[in-house]
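In: what follows is a protein structure lacking sequence information:
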């Protein structure tokens, strides 16, 4: 069903205003790079408070009453801000699966925002984080399936910290698997961590899932992961998140 422009604009304005949240949200962006190609392939949108307060400040104000509206508002704010900044890469948006009661219904504001701000919907990647307690794998599968049919890419974030079970990975079959920073930290010094990454990467390779290592903080970590066959990276070593700005990556000095 198509909506008149006036209704589309009002729906997005409602999400952008944050009135139902009781507080304003803004977005910071952190680049994700393809090391082999030496370029930025995506930016992850990270929620911040009105004065740039961290995600912790924001999530302290999210509850059962505003969870759904918060999820919707974050999607719209990420798209609006990325479009305003001229983002022409992929855009990673985090979502709360427990706030999605029906995938088809809950995606409407996202589609309206992409249309309203002229952002290419095929460049949207939806991430579910392991810090979000998942109690219904079938529900998450339905979300992933619905989003894939729409042409969106899907990702599991922070793999290795929450529901990091191999059956979730093989059943959900995300386009991208993001390895948790605790698994990445000092991986160059840990044979156990290297074995875990190697095993996970082998499974992902067989099912067509790309592996992304996040939380890269040292050259040694990056070099070790390159040796393990990983080439998608995100972390402070490359670039920190910047508020309402698309940071560049100084490949030439890394």
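Out: Yes, it's here. Quick caveat: nothing in here was measured; it's all calculated off a predicted structure. Residues are numbered from 1 along each chain as shown.
In: please count neighbours and contacts with C-alpha atoms only from this point.
Out: Fine.
In: so what's the nearest residue to residue 151 once chain neighbours are set aside up against?
Out: Among residues not flanking residue 151 along the chain, residue 122 sits closest, at 5.7 Å (Cα to Cα, 6 or more residues apart in numbering). Each residue near residue 122 by Cα atoms under 8 Å, 6 or more residues apart in numbering is listed here: 151, 152, 153.
In: and the buried ones among the residues you listed, selectable in PyMOL?
Out: In PyMOL syntax, the buried subset of the contacts of residue 122 is picked out as below (16 or more other Cα atoms under 10 Å):
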select buried, resi 152+153
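In: ranges for the strands of the stretch 101-250 of the chain?
Out: Along the stretch 101-250 of the chain, the segments classed as strands by DSSP state E, counting those that start in this stretch run 124-129, 153-159, 176-179, 210-214, 232-234, 242-243.
In: what about versus this one:
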């Protein structure tokens, strides 16, 4: 796993660290995911959960660890949580500091099953998030059936938002909708100070991207203090 922080740019605090799958040779998520099949998907999903929690504890993480899960690998939510709960107990890592993300881009044929998974996770005390919001198969229909704790805006909506009137309008509407439903909003893939400034003007304070920190392999990366200082000067 590599870890990348989600930063609250109002004060520089860490909201969560997302656990990003990597190969043992350092290869990226795409290379790893290409080897996931129907036959090994459940075992892979369970291993990722366990490894993320164990590493979070070993690294002394004091905020949330965000874990992507594969809904098509979950046959019964309460039973499939056993590995995560056992890893949290062994590692003495509080379950209320575990956030589960489901990627909106993953096609789920049985949406009621996905909603059932998310409801069970929330009932168990986990934070829930919809990742890549705005780029997938569910969108507002999923949001109407289940309100997660967090939505993470797809990076294609964020990229170049400072010069795109259309992206600004879309993100503004999605953000207002989320806040009306008491859902936090994370902007992913932020790479420039101008993008950060535009997102702040739209009321988004939770930021993830290379501008603030690149993922670090089995480590917690430092935040780029210069980017935050630039933001504070601009806000002033």
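Out: Structure received. Computed from a predicted structure; not experimentally measured.
In: the residue nearest to residue 151 of structure 1 matches what in structure 2?
Out: Residue 122 of structure 1 maps onto residue 96 in structure 2, with residues paired by TM-score structural alignment.
In: quick one: that match and residue 54 of structure 2, what's the gap?
Out: To residue 54 of structure 2, residue 96 of structure 2 is 15 Å away according to Cα to Cα, to the nearest Å.
In: could you point out the longest helix in structure 2?
Out: When structure 2 is parsed with DSSP state H, its longest helix is helix 41-58.
In: give the aligned range of the helix or strand following it in structure 1.
Out: Using DSSP states H and E, the helix or strand that follows helix 41-58 of structure 2 in sequence is strand 64-69. Under TM-score structural alignment, strand 64-69 of structure 2 corresponds to residues 90-95 of structure 1.
In: mean shift between that stretch and structure 2?
Out: For stretch 90-95 of structure 1, the mean distance to aligned residues of structure 2 following superposition is 0.3 Å (mean Cα distance after the TM-score superposition for structure 1).
In: quick one, helices of structure 2?
Out: Remark: helices assigned in structure 2 by DSSP H are 29-33, 41-58, 77-80, 82-91, 111-123, 140-145, 155-158, 165-180, 193-201, 225-235.
In: in JSON lines: those, plus distance to residue 207 of structure 2 and mean neighbour count.
Out: Compiled in JSON lines, the helices of structure 2 are given as follows (distance: least, Cα to Cα, whole Å; neighbours: other Cα atoms under 10 Å):
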{"stretch": "helix 29-33", "distance to residue 207 of structure 2": "21", "mean neighbour count": "13"}
{"stretch": "helix 41-58", "distance to residue 207 of structure 2": "20", "mean neighbour count": "19"}
{"stretch": "helix 77-80", "distance to residue 207 of structure 2": "30", "mean neighbour count": "14"}
{"stretch": "helix 82-91", "distance to residue 207 of structure 2": "26", "mean neighbour count": "16"}
{"stretch": "helix 111-123", "distance to residue 207 of structure 2": "23", "mean neighbour count": "17"}
{"stretch": "helix 140-145", "distance to residue 207 of structure 2": "21", "mean neighbour count": "12"}
{"stretch": "helix 155-158", "distance to residue 207 of structure 2": "10", "mean neighbour count": "19"}
{"stretch": "helix 165-180", "distance to residue 207 of structure 2": "13", "mean neighbour count": "15"}
{"stretch": "helix 193-201", "distance to residue 207 of structure 2": "8", "mean neighbour count": "19"}
{"stretch": "helix 225-235", "distance to residue 207 of structure 2": "11", "mean neighbour count": "13"}
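In: find the nearest non-adjacent residue to the counterpart of residue 220 of structure 1 in structure 2, please.
Out: In structure 2, the residue paired with residue 220 of structure 1 is residue 194, using TM-score structural alignment. Leaving aside its sequence neighbours, residue 194 of structure 2 sits nearest to residue 162 (Cα to Cα, 6+ apart; 5.9 Å).
In: what is the burial count for that neighbour?
Out: Using other Cα atoms under 10 Å, residue 162 of structure 2 has 17 other residues around it.
In: residues contacting the aligned partner of it in structure 1?
Out: Under the alignment (TM-score structural alignment), residue 162 of structure 2 pairs with residue 188 of structure 1. Going by Cα under 8 Å, 6+ apart, residue 188 of structure 1 touches 194, 220, 221, 224.
In: dump the residue contacts of the counterpart of residue 142 of structure 2 in structure 1.
Out: Mapped onto structure 1 by TM-score structural alignment, residue 142 of structure 2 lines up with residue 168. If you count contacts by Cα under 8 Å, 6+ apart, residue 168 of structure 1 has them with residue 137.
In: ok, 10 Å please
Out: With contact set as Cα atoms under 10 Å, 6 or more residues apart in numbering, residue 168 of structure 1 has these partners: 137, 141, 156, 174.
In: same question, residue 12 of structure 1
Out: Here residue 12 of structure 1 is in contact with 72, 73, 76, 77, 80, 109, 110, 112, 113, 116, 117 (Cα under 10 Å, 6+ apart).
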